[in-house]
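K.L.:
only geometry, no sequence info:
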């Protein structure tokens, strides 16, 4: 079964002076099913994850992160692990770029800081050059429906 951070879940129950039986009652489940779920012997559904977050009174993202056990980021691209609190204690590191690719034996590799090579997935870079974002365009900005696009989308 998939790993789960069981210790974290039991700590959260203890911190709130709540029991596994209280959680099972809240979720309308048998206590043994909840016990097996928190031990990783049974998968936790998305609805059960939501119920646990509501019962413990904590952020859903935090429950989701611990549901999967120790969570790693994309270490091969030098990205750190996921932090459910949303804060960055350390500044972000330089990400992997096409200049870091090592060509060897007809394959593409990336060199880690310790000198070991990681083979790149064949799909890496397959979308390069397929879209151009013009200077000054913010793709995260909300759309202004009063301008041209709103008119085109809904009135033509």
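P.N.:
Everything's here; your move. Since this is a predicted model, take the numbers as computed values, not measurements.
K.L.:
hey, let's count contacts and neighbours off CA atoms from now on
P.N.:
OK.
K.L.:
in stretch 50-67, which of the residues would be classed as buried?
P.N.:
50-53, 55-56, 60-61, 63-67 (16 or more other CA atoms under 10 Å).
K.L.:
how many residues are close by residue 47?
P.N.:
Residue 47: 10 surrounding residues under other CA atoms under 10 Å.
K.L.:
what about it, which SS state?
P.N.:
The three-state assignment at residue 47 reads helix, by DSSP: H, G, I helix; E, B strand; the rest coil.
K.L.:
tell me the contacts of the residue nearest to residue 48 when sequence neighbours are not counted?
P.N.:
Excluding the flanking residues, the one nearest residue 48 by CA to CA, 6 or more residues apart in numbering is residue 27, at 7.3 Å. Residues near residue 27 by CA atoms under 8 Å, 6 or more residues apart in numbering: 48, 51-52.
K.L.:
okay, now the one to match up with it:
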């Protein structure tokens, strides 16, 4: 009689989908922050690095996917680009509209620490007239 070992939880998670791994990491991070805030802040660097890596890879990934899609396009093949363009324009317009609404809902002001009278203009180091060069021996050709 042979006994088969079922794969451990860690092995199943390591070979599972990235989404499940991210969810488990998120849950473990929340639990760690709930138990020990200093430990969570120390481990938080890993999360910051992960998010930074995602932000760095995402534009390159999108560029490669678009290039592959364009390269594999066959003449006469349906592209279904209209819904994609519509959603892109809708998302862009919605983001701009939300920015305008929130800028009116929560106006901000800029307080400068110095006034315009405190700032002196730059000093002019050369003469502005055409004869200034002749006084120092400059002769045009």
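P.N.:
Everything's here; your move. Computed from a predicted structure; not experimentally measured.
K.L.:
TM-score for these two?
P.N.:
Here the superposed chains carry a TM-score of 0.29, computed using TM-score structural alignment, normalised by the length of structure 2; 77 aligned residues with a CA RMSD of 5.5 Å.
K.L.:
which one of the buried residues of stretch 50-67 of structure 1 is nearest residue 103 of structure 1?
P.N.:
residue 65 (35.8 Å; CA to CA).
K.L.:
picking up where we left off before, could I get the buried residues of stretch 50-67 of structure 1 as TSV with distance to residue 35 of structure 1 and secondary structure?
P.N.:
Formatted as TSV, the buried residues of stretch 50-67 of structure 1 follow (distance: CA to CA, whole Å; DSSP: H, G, I helix; E, B strand; the rest coil):
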residue	distance to residue 35 of structure 1	secondary structure
50	17	helix
51	15	helix
52	13	helix
53	16	helix
55	15	helix
56	16	helix
60	20	helix
61	21	helix
63	16	helix
64	17	helix
65	19	helix
66	15	helix
67	14	helix
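K.L.:
can you tell me which of these is closest to residue 148 of structure 1?
P.N.:
For the buried residues of stretch 50-67 of structure 1, the nearest to residue 148 of structure 1 is residue 61 (37.4 Å; CA to CA).
K.L.:
and the closest one, how far is that from residue 150 of structure 1?
P.N.:
As judged by CA to CA, to the nearest Å, residue 61 of structure 1 and residue 150 of structure 1 stand 34 Å apart.
K.L.:
and the buried residues of stretch 50-67 of structure 1, which two are furthest apart?
P.N.:
It's 55 and 65 that sit farthest apart of the buried residues of stretch 50-67 of structure 1, by CA to CA, at 16.6 Å.
K.L.:
sorry, back to before: now the buried residues of stretch 50-67 of structure 1 as CSV including distance to residue 31 of structure 1?
P.N.:
Below are those laid out as CSV (distance: CA to CA, whole Å):
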residue, distance to residue 31 of structure 1
50, 17
51, 14
52, 13
53, 17
55, 15
56, 16
60, 22
61, 24
63, 19
64, 21
65, 23
66, 20
67, 18
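K.L.:
which SSE is residue 102 of structure 1 in?
P.N.:
strand 101-104 (DSSP states H and E).
K.L.:
what number of residues lie near residue 135 of structure 2?
P.N.:
So residue 135 of structure 2, with other CA under 10 Å, has 8 neighbours.
K.L.:
ditto for residue 33 of structure 2
P.N.:
For residue 33 of structure 2, using other CA under 10 Å, the count is 16.
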